[in-house]
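>>> below: sequence and its predicted model.
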Amino acid sequence: MRNFFVGIVKVFGVFSLLLIPFSCGSSKTGMEETKSLQFDNPLAEQRADPFVTKTEDGNYYFIATVPEYDRIEIRKSKTINGIKEAEPVIIWRKHDKGVMGNHIWAPELHRIDGKWYVYFAAGSAEEKWKIRMYALSNPSADPTKGEWKEEGQVVSNRDDFSLDATTFELDDQRYMIWTDRASDTIMNTGLYIAEMTSPTTLADNQVVISQPTHDWENQGHRVNEAPAVLVRHGKVFVTFSASATDANYSIGLMWADTDADLLDPTSWHKLPEPVFYSNPALKRFGPGHNSFTKAEDGETDIMIYHARNYKEIDGEPLYDPNRHTRARVLKWKEGMPFFGQELSDKEMSMKNLK
């Protein structure tokens, strides 16, 4: 039972303590109330690394990793639950040879300066583990229509096993956070941040802001990956996933103040324990690689994530196809996100938690 986190650790070195009581309660104890929302989970079977964005006209667009790792597709719906029955539109397929020819992973869909961009990871046809970040663009107002253009590689300074790119804007500056391999022995992969000089170009100053230093981040693999950003209450919150992609996979939380220097690693604070992880009683195993969107009311924060409903996996977890997309309400308590580790998706959708 890890319902309470009694510590905050600076990402590098300096410790400070803060009690964050992530217990259930009503708005009288600081819990923000949400309207009753029920989701028809799983929203999408055999879809991992899910990303959902809501546009100003009320449409939802869903994009995720397909188990064949060979294509990128988008679903369009007027509701979150409608994603389940929405028809996938294939917008791009992997190359037969060379780069972008294998392991098509973790696409994200972003609207930037009047264009749609898809950021995704891919290996080469001949070297499937030579994973790099790539981008597609489309000027159409509807990303399920129009023509998608390959923009090439989004190059990091390390240029070594880079993936899971996400982007956000703060005070008229666009940033990217992504996963990259380290050359030292501290980690397999960590989280990096940089300003962007264009939708497909990173500035030279690229810094690591999280490393897998805790035991829960080092189960099977020493990994920090899959960042997702939510700007609320004067903070830039970043969730991330850690460990191997089996039942050890878990979600962690870090943040910086919105007026801090996001390129200064000491601006970032990181909880020493995961906020969302396997719960056998709820048949939720290996939850992770989440994204955030808004409910139809335009107010309630929703977390979209993947998980399996069983623990035991034969062989390499990456080739087990049954990571299913799910949705749940994200609540807030005293300015901090409440993930409801011991609660089901249905229980999190209740207006008041008793």
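Happy to help now that I have it. What you see is a predicted model; the values in this text were computed from it and never measured. Numbers count the residues shown, from 1 in each chain.
>>> make it CA atoms for all contacts and neighbour counts henceforth
OK.
>>> how far away is the residue lying closest to I251 once chain neighbours are set aside from K311?
Using CA to CA, 6 or more residues apart in numbering and skipping the chain neighbours, the partner closest in space to I251 is S241 (4.5 Å). Distance, S241 to K311, by CA to CA, to the nearest Å: 17 Å.
>>> how about E151?
39 Å.
>>> again, but for I112
In this view, I112 and K311 are 39 Å apart by CA to CA.
>>> equivalent analysis for T144, please.
Distance from T144 to K311, by CA to CA: 35 Å.
>>> of the two, which one has the most company?
More neighbours surround T144 than the other of T144 and K311, with 18 against 14 (other CA atoms under 10 Å).
>>> show me what contacts that one?
Listed by CA atoms under 8 Å, 6 or more residues apart in numbering, the contact set of T144 reads 74-76, 89, 91.
>>> SS state for it?
Secondary structure, DSSP: H, G, I helix; E, B strand; the rest coil: T144 is coil.
>>> surely N279 touches E342?
Yes. Contact status for N279 versus E342: in contact at 7.3 Å, counting by CA atoms under 8 Å.
>>> re earlier: wait, the residue nearest to I251 touches A228, no?
No. The criterion here is CA under 8 Å, and S241 misses it with A228 at 9.4 Å.
>>> what touches both of the two?
Common neighbours of S241 and A228 (CA under 8 Å, 6+ apart) are H289.
>>> my guess is M350 contacts L37. True?
Yes. Assessed by CA under 8 Å, M350 is found in contact with L37 at 6.9 Å.
>>> number of nearby residues for S344?
S344 has 15 nearby residues by other CA under 10 Å.
>>> flag every buried residue along stretch 43-56.
Neighbour-count burial for stretch 43-56 flags 43-54 (criterion: 16 or more other CA atoms under 10 Å).
>>> and what of stretch 115-132?
By 16+ other CA under 10 Å, the buried positions in stretch 115-132 come out as 116-125, 128, 130-132.
>>> structure B:
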Amino acid sequence: MKRKLLLAALFISAAMFAQKKTFNNPLLPAGADPYSTYHNGYYYYTHTLGNKLMLWKTKNLADLKNAESKLVWTPPAGTAWSKEIWAPEFHFINNKWYAYFAADDGENKNHRMYVLENASADPFKGTWELKGKIATDIDRWAIDGDVFTYKNQLYMIWAGWEGNVNVQQNIYIAKMSNPWTIEGGRVMISEPTYNWERQGDLNDPSNPPHVSVNEGPQFLQHGDDAFIVFSSSGCWTDFYNLGLLRLKGTDVMNPQSWVKNPEPVFTKSEKNGVYAPGHNSFFKSADGKEDWILFHANDNPGEGCGNKRSPRMQKIKWNADGTPNFGIPVSNKEILQIPSE
């Protein structure tokens, strides 16, 4: 009897251990625009909440449901950055933490990028202080900022308008002189040109009106190859998807250096019950050997840009030509191995 009980206990322990090594999407019931940063053995995760900035801390993103969380910043009322706080990102740069986000005063036309700074090595500690607005001299509408370093130079990429009216959303890039200041002007490196970037009518996919959207740009580097992955079409439609820019050459500030893939690289899967996959970010496994994509999507058609979008992740493969292969969005029923440790 004792032997049977011991074997049963070992079986249960083994099963629990195995469960920790696998997961199913989604990672949380809701959470749009997911982003994570790996630092000192922990993943620091965040997503859009609209009225505040939250951080989750975990050693395993697949176990995000049980992660420690902390409210790190609530905007003061009555400012230009009090409302509609979108797509936050947390970066550790020059031994300080920076939180980048888009915000406005309640009117979308006033959306701009802002940044907070925290001198503590632990983002759950210290004080988050507003460094200010990040903008070029012309100061146009801006959302979805992503900051990256390439060849020892800091850059920001974001989605913006050419003028003061929403005609279309483009992807812009600018150099940064420090983590809170843009140096010089902006350069447009992508605008919606293909039909898959201009889908806007869920009810009539055969004849959609043009909704020209490039947004949510994310920098991705693999060896010597550099890419920008972006979201396109209306987020309120099932056609929301991911496009790819590849750097040809070394001058990231030259629009001609960025070559757009003629087809989207990540789209809905009706078979797997995943709709409107987009606004992604990237992370590496803890051992640095695997590349993963983190994105949001809906479980059903027609769920749009609301709070039914949930964060998901899956492993990236690499094609022979050096480009990333995201595959198709996996079903919520599919059992996946957690990132390698």
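Ah, there it is. As the structure is a prediction and not an experimental result, all values here were calculated from the model.
>>> superposing both, give me the TM-score.
Here the TM-score for the pair of chains, by TM-score structural alignment, normalised by the length of structure 2, is 0.84; 306 aligned residues with a CA RMSD of 2.2 Å.
>>> who's in contact with stretch 293-313 of structure 2?
25-35, 202, 235-238, 273-283, 292, 314-316, 326.
>>> D301 of structure 1 matches what in structure 2?
Aligned by TM-score structural alignment, D301 of structure 1 pairs with D291 of structure 2.
>>> out of everything not next to it in sequence, what's closest to its match?
Closest to D291 of structure 2 by CA to CA, 6+ apart is K284, at 4.7 Å.
>>> strands of the stretch 51-200 of structure 1, start to end?
Applying DSSP state E, counting those that start in this stretch to the stretch 51-200 of structure 1 gives strands spanning 60-65, 71-77, 89-93, 102-112, 115-123, 132-138, 149-154, 163-170, 173-181, 189-198.
>>> run through who's touching the last one.
Strand 189-198 of structure 1 is touched from outside by 173-182, 202-212, 222-225, 227, 262-263, with contacts defined as CA under 8 Å, 6+ apart.
>>> mark which of those residues are buried, thanks.
Listed as buried from those are 174-182, 202-203, 206-212, 222-225, 227, 262-263; burial here means 16+ other CA under 10 Å.
>>> show me the strands in the stretch 201-350 of structure 1, by range?
With DSSP E, counting those that start in this stretch as the criterion, the stretch 201-350 of structure 1 has strands at 201-202, 207-210, 224-232, 235-242, 250-257, 269-270, 285-294, 301-308, 324-329, 331-333, 336-338.
>>> G41 of structure 2 matches what in structure 1?
Matched by TM-score structural alignment, G41 of structure 2 corresponds to G58 in structure 1.
>>> contact partners for the nearest residue to its match once chain neighbours are set aside?
Spatially, and ignoring its direct neighbours in sequence, G58 of structure 1 is nearest to K78 (6.4 Å; CA to CA, 6+ apart). By CA under 8 Å, 6+ apart, the contact list for K78 of structure 1 reads 58-60.
>>> ok, and the most crowded of those?
Neighbour counts for the contacts of K78 of structure 1, by other CA under 10 Å, peak at Y60, which reaches 23 neighbours.
>>> ok, the nearest residue to that one once chain neighbours are set aside to A295 of structure 1 distance?
Nearest-residue entry for Y60 of structure 1: K54, 4.5 Å, with adjacent residues in sequence omitted and distances by CA to CA, 6+ apart. K54 of structure 1 sits at a distance of 9 Å from A295 of structure 1 (criterion: CA to CA).
>>> again, but for G101 of structure 1
Noted for G101 of structure 1: a distance of 36 Å to A295 of structure 1, by CA to CA.
>>> again, but for V99 of structure 1
Distance of V99 of structure 1 to A295 of structure 1, computed by CA to CA: 37 Å.
>>> give the equivalent position in structure 2 for F168 of structure 1.
Match for F168 of structure 1 (TM-score structural alignment): F148.
>>> an error on my part: the question was meant for R326 of structure 1.
Aligned by TM-score structural alignment, R326 of structure 1 pairs with R312 of structure 2.
>>> what's the closest non-adjacent residue to that match?
Nearest to R312 of structure 2 is P26, by CA to CA, 6+ apart, at 4.7 Å.
>>> run a quick neighbour tally on the one you found.
Neighbour count for P26 of structure 2, taken as other CA under 10 Å: 25.
>>> sec struct for the equivalent of it over in structure 1, please.
Matched by TM-score structural alignment, P26 of structure 2 corresponds to P42 in structure 1. Following three-state DSSP, P42 of structure 1 is assigned to coil.
>>> contacting residues around P42 of structure 1?
Listed by CA under 8 Å, 6+ apart, the contact partners of P42 of structure 1 are 84, 324-327.
>>> just T200 of structure 1 next, same as before
Counted by CA under 8 Å, 6+ apart, T200 of structure 1 has contacts 135, 151, 153-154.
>>> let's see 6 Å
Taking CA atoms under 6 Å, 6 or more residues apart in numbering, we find T200 of structure 1 in contact with V154.
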